[in-house]
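*Asks:* Sequence first, predicted model second:
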Amino acid sequence: MTQGYNPHQIEHKWQQIWGERHIYRTVEESDKPKFYTLEQFPYPSGKLHMGHMRVYSIGDVIARFKRMNGYRVLHPMGWDAFGLPAENAAIKNNVHPAKWTMDNIAHMKEQQNQLGVSYDWDREVTTCQPDYYRFTQWLFLLFYERGLAYRKKAAVNWCPGCQTVLANEQVEDGRCWRCDTVVEKKELEQWFFRITEYADRLLHDLDKLDEWPEKVKTMQRNWIGRSEGTNVTFTIPELNDAPVTVFTTRPDTLFGVTYMVLAPEHPLVEQVIRGKAQERQIREFIARMRNESEMSRTSADAEKVGYFTGAYAKHPLTGEEVPIWVANYVLMDYGTGAVMGVPAHDERDFAFAKKYHLPIRKVIDRPGDPLGEPLSEAYVEDGVLVNSGQFNGMPNRKAIVEISKALESQGKGERTVTYKLRDWLISRQRYWGAPIPIIYCDACGTVPVPKEQLPVLLPEDVTFDGRSNPLTTSPSFVDTTCPRCGQPARRETDTMDTFIDSSWYYLRYTDPHNEEKPFSKEMADKWMQVDEYIGGIEHAILHLLYSRFFTKVLYDAGMVSTDEPFKSLLTQGMVLKDGAKMSKSKGNVVSPDEIIEQYGADTGRLFILFAAPPDRDLEWSDSGVEGSYRFLNRVWRVVGEHKHIFEDRPQAEPDVDKESKALNRTLHYTIKKVTEDVGTRYNFNTAISAIMELVNAVQSYPQTADRGTLADAIEHIVLLLAPFTPHIAEELWQQIGHRDSVHEQAWPTFDEAALALDEVELAVQVNGKVRDKLTVPAGADNKEVEEMALARSKVQQQLNGKTVHKVIVVPKKLVNIVAK
């Protein structure tokens, strides 16, 4: 092997051979244990970035390692191909979304192949293809049949200029991103999935996910937001005692209510302000609130703004009338859209009361505090009730229960559980998505499309002008006949949220060519759960929560045997450059194409796996990439320089000399280290470091030592590198005389006996300070070690004139002599 390391030649050669041989095709029928490893599939934007390269490299190491360890592995890839960017490209460049998407897929697939990732491309799925979205529609109908899909009015972002609905990400500073028109809130009929029906299970079952990062589970718990509390019913005398329900987790503070706040969108606001002096001012305020985001209204830093409506609510226990306000920080979609103001015991209410000079009534007292002293801040700790009628003197925790009971006994409240989680709005008023399979008939009402008529195909005769939902411009799509009565009818023109496509794709991979249903239970049960799911923490809530919801619904429908989709979750860190996330705006982007072009894919993979543990952020380093390239060149030279050994390979005899025994010990230590670091901890960086140490040991191995031991070490370097740098490993495996693939070999095993040491080096301390080092036989007992340590000349010098009181021997580590 006289020529130097040429990664481009090697990588192109092996990628072609692997593709022709279908070496990574999934083995279905086997008595081997299964392992399903999956990276989150990408949106086909047209170009891979370093985040893609990192996540695919991580998944590929796991897949290759598991295959070599005797597993039948499912490692597929596909495309999350619907979405807004394709439609925007159609408007901007006058290109159909399908062409734009498929061209991008072709380019990105070529890039993935250049990385040498071991995907089974026979299982490729593309969510914008009819053979996939047909079954997305099939699943919608399943949800509809089970009462989990419904339609209701909901507020959306409406651009009067473009005459279209905008996604939240298309609203910039309250204006349309395309035409800069001020965006309005508008109520439209929208489709929802009833995810709230599964809130308790989604929350409770997080405890089953032992192999998920705790931070992800915490994020989901907070998003679901379960709260135990009490619904309290106030009434409005001037509206014939119309009830107003308030949810509170603190009924113990009920006697401290001095005002009530309604959300601007609350249906009672219209009635309580009508004819009042401040009606016009409040209506203008409500109009402004329609165009403000929930985040801006409820953030901790946002100013709390409110207006007195002129109306009063009657307290359910005291009969006192409290003023009703309308304020920006209360949202109709959270709780009941009404809150009771208890400024003495809530920091937000305290600030609001101070700003608008509302009464502050203390009803929980810290024992020992002066009762009449005014509060300088809200008191939010536990105590005993004061100013609370019959409940005075009761500990507030007990009062939570007792006041709730009192409300229930009088029919003015009930204990309940609420959630922050809201039903999933799945309607999108755009073209590039799966059409919702619903037909509206004047005679029959809402009619689901029969499953045998799926897919409902996206039409070609649409107009992309950025001014409306393109589907509404296609008469061939909108105008249809009712499948029940045969009369003229119209199709639903909303398409589905693309999160639906990604909520079940992992199941389609188990049975990707099924033409009768999304997948068979037999095939799903053969592979599910996904054993290792890999992707960014930015998907911790929506995608992962929706996928869990989908799986539970399919479990209840008898389609799968597991109610959780992902057994283990690995959330990889970001790739940073100069301390910041790579982005075009920062000018710090490094493309995978650049690395492959300059150094080859194996170098890029090696660096990205070596530079940091997978769950940590990775700081890009040009010198680190160059170092990885130099290491692969070194491996290439080591194998080339010793290629002749394999032509007439001698039997290894590691016990014939000290050097051979040492190299053999290093070899078996490395096998053990890499096996444990990859197989149980995914510490790829320390595994690679151990391989580097083995290469160092081979390079310093004497020419006179045992040749068979050297050959063993070199062969195992190639085997151990195979999951990390697949191309060079495959090439070197052939160069040392093998004809089958390195990736079809069994993972090497280590010999515990080879790890045993003949001698160990100990630190020798005198009164806790290291004064010498001592090499002793590995089997020496403590008495022998003590005698050898005391006999050392450096130790004798330190002990001159002192009396030894104690000698402490820590086996295989140190000897500490205590002397005075």
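*Replies:* That came through fine.
*Asks:* can we go C-alpha only for contacts and neighbour counts from here?
*Replies:* Will do.
*Asks:* Tell me the buried residues in stretch 228-246?
*Replies:* Residues of stretch 228-246 classed as buried: 229, 230, 231, 232, 233, 234, 235, 236, 243, 244, 245, 246 (neighbour count, 16 or more other CA atoms under 10 Å).
*Asks:* Identify all contacting residues around that stretch.
*Replies:* Identification of contacts with stretch 228-246 by CA atoms under 8 Å, 6 or more residues apart in numbering yields 247-251, 271-272, 311-316, 335-340, 404, 407, 412-418.
*Asks:* Against that first model, consider the following:
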Amino acid sequence: MQVRYPFQEVEEKWRRYWEEKKIYKVNLRNPRKKLYCLVMFLYPSADKLHIGHWYNYGPTDTWARLKKMQGYDVFEPIGYDAFGLPAENYAIKTGIHPHDSTQQNINVIRQQLKQIGAMYDWDHEIDTSKPEYYKWTQWVFLQLYKMGLAYKAPGPVNWCPSCNTVLANEQVIDGACERCGTPVVRKFLTQWFFKITQYAEELLEGLDKLDWPEKTKIMQRNWIGKSIGAEIEFTVADTGDKFSVFTTRPDTIFGATYVVLAPEHPLVEKITKPEYREQVQAYLDFVAHETEIERTSTEKEKTGVFTGAYAINPATKEKIPIWIADYVLIHYGTGAVMGVPAHDERDFEFAKKFNLPIRKVILKPGTNPEDELESAYIEPGIMINSGKYNGMNSEEAWEKIVEDLSKEGIAKKTVKYRLRDWLISRQRYWGAPIPIVYCEKCGEVPVPEDQLPVLLPYNVDFKPTGESPLARCEEFINTTCPKCGAPAKRDPDTMDTFVDSSWYYLRYFTPHLDTAPFDKELVKIWCPVDKYVGGAEHATMHLLYARFITKALRDAGHIEFDEPFLSLYHQGTITNKGAKMSKSKGNVVNPDDFVSKYGSDVFRLYLMFMGRYDEGGDWSDEGINGICRLSKFFLLSERNHRCSNITKTHPFFQHLRRCSVFNPYHRSSMFERVR
């Protein structure tokens, strides 16, 4: 006899019942055994959920159901990261306003999410593009502004010529815009930054106490990039100007045969000799068109130009040439390095190309001082050609040289970080406006908190021209100064959407609260998040930013904990015939087709049994057919109260009985147990 699982009737019946009875409501004020389970909220840039969303949300909810059955009060909310470039780019392409397309997509996605049968409490849904939410994103900005953590400054920025906006360093992937793939160019603009560097050491140390994948923690450690070294002062021979170099190897200073300044270094124009000015300017023009990735690439051939000026090596008192080269960055260290070609691979290549002196000052064990170097020796050894330090172990000399130069007032031990401040300005329309106005009398003035939100106007020409679209909107840009009442201008930029997602986990408890960004008492009960699930691609963006904002809000006295997400899990990727799914390849699996044919539970179960959750797996139509047949067998056994030994003991059926909404007719079903 053909057995048909009536999933349409069964799933609709129980979804309706759960919604009417509100069985997923949690006593937020007085949980017995709390568990805050959260998935990274989705970006509604497309019109429907794809299989990657299902793979994130379905299995995570299955785990949350299991914890509910084990006696936990599970809070599992969902929301939409609704601002951002994709929606605006879609609007530019189609003419549909980003607000309208985003809300249309959210309506569709909400119904798809309900199909999953997840334990979401829809009374706690959030949408970052709604004024009731971004009012408080602006409030977060103002808290950082009051703490001195939000500031405006000129500097080199990453510019996407296609999206016509600035990108943070984390949003540049292999020299291209992460959104559209266009090669990024460098511009000098005045922009808003968050001072994430102030928390560099705490962000680094805090990783040790987190239950996160080790790979993700390594990525953050490398991105923060702590270096212990010394700043040493050099003097320009002719002008007497002072500049500092940062080095992690002060023990090699006797081998410094040249110095290199970043092309953007403020001394370059002053010290360049007239006869070298033309070639220096040509080089500056060349560097202006390079991306940071290109400049720091270890595979790229070294380039540079001599300024005609010389510096005094403070250890040897010798005059050594001052060059500029693109591999030195103005925002890392001091924007200047000492060239020690015998003991640094990059300097060795540079010296070989431009025929600069190579002086060995650390002897490799088992070699002779006269041996010619075929490559830089970068390990510890015995000091040679280093005056009174000769014969010392180089690691001992490291400390002694810094100590002696410090007594002369020209060196200090210091720590530097690769991490740079978070650039949050965006010259685009679809985002939270920056709550700052500019007055001729009062200067830069923050919008008072009781005047939030600064509303994003609807009638705006959002086609990108290189300037912020809001700058062309008279009704938005023209305002009055909150201090003196004189005519003033609003800041025309919007915030990076990662600001929206840096604090959203705090808003879920009270998404409609109008008097505060979150309920402090509920946050105290439920936070930090116990289990966070989402993609590993956010390791050095969202996950790092959320940690920073959490620490800043803690220091401002708004919360009492240090980290937002105690335990993190990355779901794997589902491929199709071994290839990553993409529309261009025509191998995207539409989950709706399979849900219509097999039902949400069978589809969810297939995802659960594809393999390790953090590894993903390869999609197979035959595989889901097998799950469907086994499910029918289980259903027949359960409904007839004739469970065989297989259905009682087999791990698949144990999992099915425990974690699925399957077969609600029987008393042993998940629903009957947790009702």
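*Replies:* In hand now; what should we look at? Please read all numbers here as calculations on a predicted model, not as lab measurements.
*Asks:* After superposition, what's the TM-score here?
*Replies:* Once superposed, chain against chain, the TM-score is 0.94 (TM-score structural alignment, normalised by the length of structure 2); 671 aligned residues with a CA RMSD of 2.6 Å.
*Asks:* about what we covered before: export the buried residues of stretch 228-246 of structure 1 to CSV and append columns for distance to residue 462 of structure 1 and secondary structure.
*Replies:* Shown next, in CSV, are the buried residues of stretch 228-246 of structure 1 (distance: CA to CA, whole Å; DSSP: H, G, I helix; E, B strand; the rest coil):
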residue, distance to residue 462 of structure 1, secondary structure
229, 51, strand
230, 52, strand
231, 50, strand
232, 52, strand
233, 52, strand
234, 53, strand
235, 53, strand
236, 52, strand
243, 49, strand
244, 48, strand
245, 47, strand
246, 48, strand
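*Asks:* Closest one of those residues to residue 773 of structure 1?
*Replies:* Nearest to residue 773 of structure 1 out of the buried residues of stretch 228-246 of structure 1 is residue 229 (CA to CA; 67.4 Å).
*Asks:* Not counting its neighbours along the chain, what's nearest the closest one?
*Replies:* residue 249 (4.1 Å; CA to CA, 6 or more residues apart in numbering).
*Asks:* Same question for residue 554 of structure 2.
*Replies:* residue 560 (5.6 Å).
*Asks:* next one: residue 560 of structure 1
*Replies:* That would be residue 521: by CA to CA, 6+ apart, it lies 5.6 Å from residue 560 of structure 1.
*Asks:* corresponding residue for that neighbour in structure 2?
*Replies:* Residue 521 of structure 1 maps onto residue 520 in structure 2 when the alignment is built from TM-score structural alignment.
*Asks:* Tell me the spacing between that match and residue 527 of structure 2.
*Replies:* Residue 520 of structure 2 is 10 Å from residue 527 of structure 2, where distance means CA to CA, to the nearest Å.
*Asks:* re the thing from before, what's the closest of the buried residues of stretch 228-246 of structure 1 to residue 734 of structure 1?
*Replies:* residue 229 (69.0 Å).
*Asks:* Would you mind measuring from the counterpart of the closest one in structure 2 to residue 408 of structure 2?
*Replies:* Matched to structure 2 by TM-score structural alignment, residue 229 of structure 1 sits across from residue 229. Plainly put, residue 229 of structure 2 is 17 Å away from residue 408 of structure 2 if you go by CA to CA.
*Asks:* who has more neighbours, residue 520 and residue 527 of structure 2?
*Replies:* Set residue 520 of structure 2 next to residue 527 and count neighbours by other CA atoms under 10 Å: residue 527 wins out with 20 against 14.
*Asks:* any idea how far the more buried one lies from residue 246 of structure 2?
*Replies:* 41 Å.
*Asks:* Contacts only, for the nearest residue to residue 445 of structure 2 once chain neighbours are set aside.
*Replies:* With CA to CA, 6+ apart as the criterion, residue 445 of structure 2 has its nearest non-adjacent residue at 5.3 Å, and that residue is residue 437. When contacts are counted by CA under 8 Å, 6+ apart, residue 437 of structure 2 is found next to 444, 445, 446, 447, 479, 481, 488, 489, 490, 491.
*Asks:* quick one on the thing from earlier: can you classify the residue nearest to residue 554 of structure 2 by secondary structure?
*Replies:* Here residue 560 of structure 2 is recorded as coil under DSSP: H, G, I helix; E, B strand; the rest coil.
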